[in-house]
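In: sharing a sequence plus its predicted fold:
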Amino acid sequence: MADVLTAPPGVTRTRPVSVRRAYRFELVKLVSQWRVRLLVLVCWLAPGVFVAGVAAQSTLPTDTLFGRWMHATGWAGPLVILGFAGVWALPLLTSLVAGDVFAAEDRLGTWRHLLVAVRSPGRIFAAKALASLSVLLVLVAGLAVSSTVGGLLTVGHHPLVGLDGAAVGASDAAVRVLLAWLCALAPTLALAALGLLGSVAFGRSPMGLLLPALVALVLQLAQLLPLPVSVRVALPGSAFLAWNGLFTGPVQLAPLLIGVVIALVWAAAATGLAHLLFVRRDFTNPTDDASGRRALTFGALPLAGLLAVSVAALGLAAPAEGSGITQEKVQRSVATAFGHLYRTQADELHRPAVDEDALRPSAACTKAGVGDGAEGAGNDWRCVVSWHLPDVEATGQAVYQLDVTSDGRFVADGDGPKEVNGYFLVHTSTGDAPNPLWQFDGTVELLSATPHPLNKVPKG
């Protein structure tokens, strides 16, 4: 159907409604739905209440990234919420908003009325896509703002400990938290575009509504598998995890930028496919709401091809092989984090300050008894960290058990000696806290080729 309908001879041709007017109409329709209003209320209130409640508890979600720092700084709260949102909240929101924006017209049988009012399928598509995007931006902003306000009001504007063990200043932490949420918008847009495609392709079927959530679930399962780096980074949801690299020194930009670009390409491709499928639909036939063959031809096959091309391109360009988790990278990351946290511990215990260059921390790591050449994820990593103190001849050593996940994140658990990395409380400016060397989070840069000159660590 053309943008401007052809009028019979002698009849004045009517111009279609502008996209702006159609957008306002679609936005009002979305906001008038009770479930959308409920989502807005929940997103703007629940995260702040949750962060404030957790910060007031004696126990913390230490199994969640940055969860162990929720008593120390208000900037940990929005990062904990971001980790949860990338797994559950954002896929659900995209399903409920974008996944139903076209299918609702099929269920209600209102396409003919809408076409008569707007007189342009292309403008209807643009209006619905923009309206759903606007609502999603409001929901994501609510999650970020609410969790940040809740954390800052409850805990305060204090420095944040990064994934390399170094303290990130409060102002710098604020910028990085904002960038992390902005980067998470890219995979959110990709899921929203898949929701538009599913809503157009499946019509009345609930599959359109479930598509973003199902795709997100598949992506989460894929991240748990020992996939090659080129496949892992090429997935459209990789930016939901790659924002972790903003909290290391130096910042791990490569996987984050690649993840954002790929997610935006997926968003553009899925939106284009949805538009193509929508404008080619026969609206004169009330039973023509979707076709499984068209969904496969215009949806699944092109996106599968996009994934294959992305994997092939990254396989040629990425400076890492296999899982990207190697013995050298694990040793470097553990030693760097230990060095930063050792200085923090010395300060909290009111010991003389130690220069990190003089400390010279190093780590020797093995995995399941494998010495040289150990690689891959697993909870069977064991690292012996060594360091030197000025005017002390003996070399200090501490043992850690590591649980390394497939995406490169690890949790180091102190295994002695007790006075170094055992559990005991230390007094900090924000109150009593566990020994910073007892347990700490870190990350391995999957695409790194050479260590940064400031982070070079001698072999243990």
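Out: Arrived safely, thanks for sending.
In: CA only for contacts and neighbour counts going forward, please
Out: Fine.
In: how about the contacts made by the closest residue in space to residue 61 that isn't next to it in sequence?
Out: Nearest residue to residue 61 in three dimensions, chain neighbours excluded: residue 67, at 5.0 Å (C-alpha to C-alpha, 6 or more residues apart in numbering). Counting by C-alpha atoms under 8 Å, 6 or more residues apart in numbering, residue 67 touches 60, 61, 76, 77, 80.
In: what do you get if the cut-off is 7 Å, keeping everything else the same?
Out: 60, 61, 76, 80 (C-alpha atoms under 7 Å, 6 or more residues apart in numbering).
In: the third one touches residue 70, doesn't it?
Out: To tie it back to what came earlier, the one meant is residue 76. Yes - using C-alpha atoms under 7 Å, residue 76 is in contact with residue 70, at 5.2 Å.
In: which outside residues touch stretch 394-412?
Out: 223-226, 325, 377-388, 413-417, 439-446.
In: so residue 237: helix, strand or coil?
Out: coil (DSSP: H, G, I helix; E, B strand; the rest coil).
In: all strands of the stretch 251-400 of the chain, in order?
Out: Secondary structure of the stretch 251-400 of the chain (DSSP state E, counting those that start in this stretch): strands located at 362-367, 378-387, 396-404.
In: out of the ones you listed, deepest packed?
Out: Highest mean neighbour count of the strands of the stretch 251-400 of the chain: strand 362-367, a mean of 24 (counted as mean count of other C-alpha atoms under 10 Å).
In: strand 378-387 and that strand, what's the angle between them?
Out: Here the directions of strand 362-367 and strand 378-387 differ by 160 degrees (axes from the mean of the first three to the mean of the last three C-alpha atoms, to 10 degrees).
In: which other helices and strands contact strand 362-367?
Out: Applying 3 or more C-alpha pairs under 7 Å, 6 or more residues apart in numbering; DSSP states H and E, one finds that strand 362-367 contacts helix 327-348, strand 378-387.
In: can you tell me what sits against the first one?
Out: Under the criterion C-alpha under 7 Å, 6+ apart, residues 164-166, 352-354, 356, 361-365, 373-375, 385, 426-428, 436-437, 442-444, 455, 457 lie in contact with helix 327-348.
In: take this one as well and set it beside the first:
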Amino acid sequence: MTTPTTDPIPTADPVRTADPIPTTITPPRTAELTILAAERIPLARVYRFEAVKLVAQWRVRLLVLACWLLPGLFVAAVAQQGTLPSDTLFGRWMHATGWAGPLVVLGFAGSWALPLLVSVVAGDVFAAEDRLGTWRHLLVTVRSPQRIFAAKALATATVLAVLVAGLAASGILGGLLAVGNRPLPGLDGHQLAPGEAAGAVLLAWLCALAPTLALAAIGLLGSVLLGRSPMGLLLPALVAVAVQVAQLLPLPVELRLALPGYAYVSWHGLFTAPARPEELLISVVVSLAWAAVATMAARRLFVRRDFTTGSEDGAGRRALTLGVLPLAGLLALTVAAVAAAEPASGTGLTQAKVQRAVATAFAHLYRLQTEQLHRPAVTEDQLAATAACERGDGQVDPQGAGNDWRCVVSWHLPGVAAAGQAVYQLDLAPNGQLVADGDGPKEVNGYFLVRTPTGDAPNPLWQFDAELPLL
């Protein structure tokens, strides 16, 4: 018989010793915080990453290219045409000076181009992460929702600043190359020297950044609130359209100045003599306040969001209390502040303002016509121009906006006993912009061509623009 064998029972290694007991023990929470602090991503690095993500999008690159090329090509092309966009502010002067072109571009950009650009850039900056499902990866990498929000907001503002700078630079360069660096007639008919016109144009474009940032902040708020919904992309454009519609209504001055987009219009006061920067300053401050409040509301909603589940892509019921109510409160506060700082009555469009604006513009442009026709020089003091204006043949209260204004302008010439008179039909917009159309006599304000150093141009007294101060 064979004896069964059994495996030997393992015994402990006699030479092995126990592991040494550590002398110091680091609390787990402290160690975790130390690791997180050591691996925290700097804001500048996150900002560069977000900026590269924005610029890498084909639509953003296409917008940058369009903003830096199309305005200049448009201004240069219009300057070579026989007809001008006379229904646009400063459009009738695009043959006379290169500084009129960038102002025409600014008027169009404030109404349509910039709100659409803001929607494309800012309205999708947070919603894109929801659609792609990349929030968890981004949060694990950066470890700070506050830094993510700040980086996205700064990257959005940078791209928008590049787009606005491209619109301004392209329009200015196209106008100067196509027409030249010549004096610009202001909104009261006086001539701005090329240097003065350059400063006013640049300041007008710089102030346009304020309402653009306000719309961008609203876009960030909509992108955080609405998540994957396409309404977040459209929100800045819808707000801009609503503001434009409101500006067409006979609003009180306080409410008009408290709207975030009025800075797209209030730059008109820079092109009068003397300049009227009060409305522009108020509207810029209001726009910056809207940008600050909307950005803070978007940040508060973003940092409170629960990213542990993929189902939540917006704020839900918090949208009203944290998103809409702060902006409504800001609107009420700004209306009260403007009313207290700059008291005004009604729409601010009174008969006295209309008469003063028409008489002033007529006197300045009469001097320009005299110079172009090579007649003896005359000053505004010698002309002593006055205007008598009424609405609806005297049947309507002479105040407020409308196209039924009629003015009779009277003036005097040295050595002539009888006073001259000319009739104008007016179209007064609710924002104070006025268009005067000559209605006789033909030799004064009728349509005829005048030979100028830059070529034949329409009679400057035939049609002209003016601006009424609302305050």
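Out: Received the coordinates, thanks. Fair warning: this is a prediction, and the values are worked out from it, not measured in the lab.
In: can you calculate the TM-score here?
Out: For this chain pair, the superposition-based TM-score is 0.94 by TM-score structural alignment, normalised by the length of structure 1; 442 aligned residues with a C-alpha RMSD of 1.3 Å.
In: top helix in structure 2 by residue count?
Out: helix 145-178 (DSSP state H).
In: that one: average distance to aligned residues in structure 1?
Out: After superposition onto structure 1, helix 145-178 of structure 2 sits on average 0.5 Å from its aligned residues (mean C-alpha distance after the TM-score superposition for structure 1).
In: what's the helix or strand that that helix is followed by aligned against in structure 1?
Out: Where DSSP states H and E defines the elements, the next helix or strand beyond helix 145-178 of structure 2 is strand 184-185. Aligning strand 184-185 of structure 2 against structure 1 (TM-score structural alignment) gives residues 160-161.
In: give me the number of residues near residue 380 of structure 2?
Out: Residue crowding around residue 380 of structure 2 was assessed by other C-alpha atoms under 10 Å; the count is 16.
In: skipping adjacent residues, who's closest to the counterpart of it in structure 1 in space?
Out: When structure 1 is aligned by TM-score structural alignment, the residue opposite residue 380 of structure 2 is residue 356. Spatial nearest neighbour of residue 356 of structure 1, chain neighbours left out: residue 339 (6.4 Å); criterion: C-alpha to C-alpha, 6+ apart.
In: quick one: the equivalent of the one you found over in structure 2 and residue 411 of structure 2, what's the gap?
Out: Aligning on TM-score structural alignment places residue 339 of structure 1 opposite residue 363 in structure 2. Distance, residue 363 of structure 2 to residue 411 of structure 2, using C-alpha to C-alpha, to the nearest Å: 8 Å.
In: joint contacts of the two?
Out: 383, 385.
In: now the helices and strands packed on strand 362-367 of structure 1 in CSV, with distance to residue 297 of structure 1?
Out: Compiled in CSV, those are given as follows (distance: least, C-alpha to C-alpha, whole Å):
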stretch, distance to residue 297 of structure 1
helix 327-348, 43
strand 378-387, 39
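In: now do the same for residue 44 of structure 1: its match in structure 2.
Out: Match for residue 44 of structure 1 (TM-score structural alignment): residue 68.
In: wait, residue 112 of structure 1
Out: Residue 112 of structure 1 maps onto residue 136 in structure 2, by TM-score structural alignment.
In: helices of the stretch 1-150 of structure 1, residue ranges please.
Out: 19-31, 34-55, 76-84, 90-97, 103-108, 111-118, 121-154 (DSSP state H, counting those that start in this stretch).
In: quick one, which of those helices is nearest to residue 216 of structure 1?
Out: Of all the helices of the stretch 1-150 of structure 1, it is helix 90-97 that lies closest to residue 216 of structure 1, at 6.2 Å by C-alpha to C-alpha.
In: which residue numbers in structure 2 does that closest one align to?
Out: Aligning helix 90-97 of structure 1 against structure 2 (TM-score structural alignment) gives residues 114-121.
In: still on that earlier bit, where's the match of residue 339 of structure 1 relative to residue 163 of structure 2, distance?
Out: When residue 363 of structure 2 is compared with residue 163 of structure 2 (using C-alpha to C-alpha), they lie 39 Å apart.
In: between the two, which is the more surrounded one?
Out: residue 363 (27 against 22).
In: what about burial for the contacts of helix 327-348 of structure 1, which qualify?
Out: Neighbour counting by 16 or more other C-alpha atoms under 10 Å classes 164-166, 354, 356, 361-365, 374-375, 385, 436-437, 442-444, 457 among the contacts of helix 327-348 of structure 1 as buried.
In: among those residues, which lie within helices?
Out: Going by DSSP H, the helices hold residue 356 from these.
In: picking that back up, what's the closest of the helices of the stretch 1-150 of structure 1 to residue 279 of structure 1?
Out: The nearest among the helices of the stretch 1-150 of structure 1, by C-alpha to C-alpha, is helix 121-154 at 5.8 Å.
In: what do we get in structure 1 for residue 82 of structure 2?
Out: So, by TM-score structural alignment, residue 82 of structure 2 is matched to residue 58.
In: got the contact list for that match?
Out: By C-alpha under 7 Å, 6+ apart, residue 58 of structure 1 has no neighbours at all.
In: that one and residue 345 of structure 1: what is the separation?
Out: 21 Å.
In: now do the same for residue 269 of structure 1: its match in structure 2.
Out: Checking TM-score structural alignment: residue 269 of structure 1 goes with residue 293.
In: how near is residue 443 of structure 1 to residue 333 of structure 1?
Out: The value you get for residue 443 of structure 1 to residue 333 of structure 1, if C-alpha to C-alpha is used, is 7 Å.
In: please name the residues that touch residue 136 of structure 1.
Out: Residue 136 of structure 1 neighbours (C-alpha under 7 Å, 6+ apart): none.
In: one more: the one 3 residues further on?
Out: Under the criterion of C-alpha under 7 Å, 6+ apart, the neighbours of residue 139 of structure 1 are 40, 43.
In: again, only this time at 8 Å
Out: Residue 139 of structure 1 neighbours (C-alpha under 8 Å, 6+ apart): 39, 40, 43, 44, 93.
In: these, buried ones only, as a ChimeraX selection?
Out: Buried members of the contacts of residue 139 of structure 1, defined by 16+ other C-alpha under 10 Å, are picked up in ChimeraX with:
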select :39,40,43,44,93
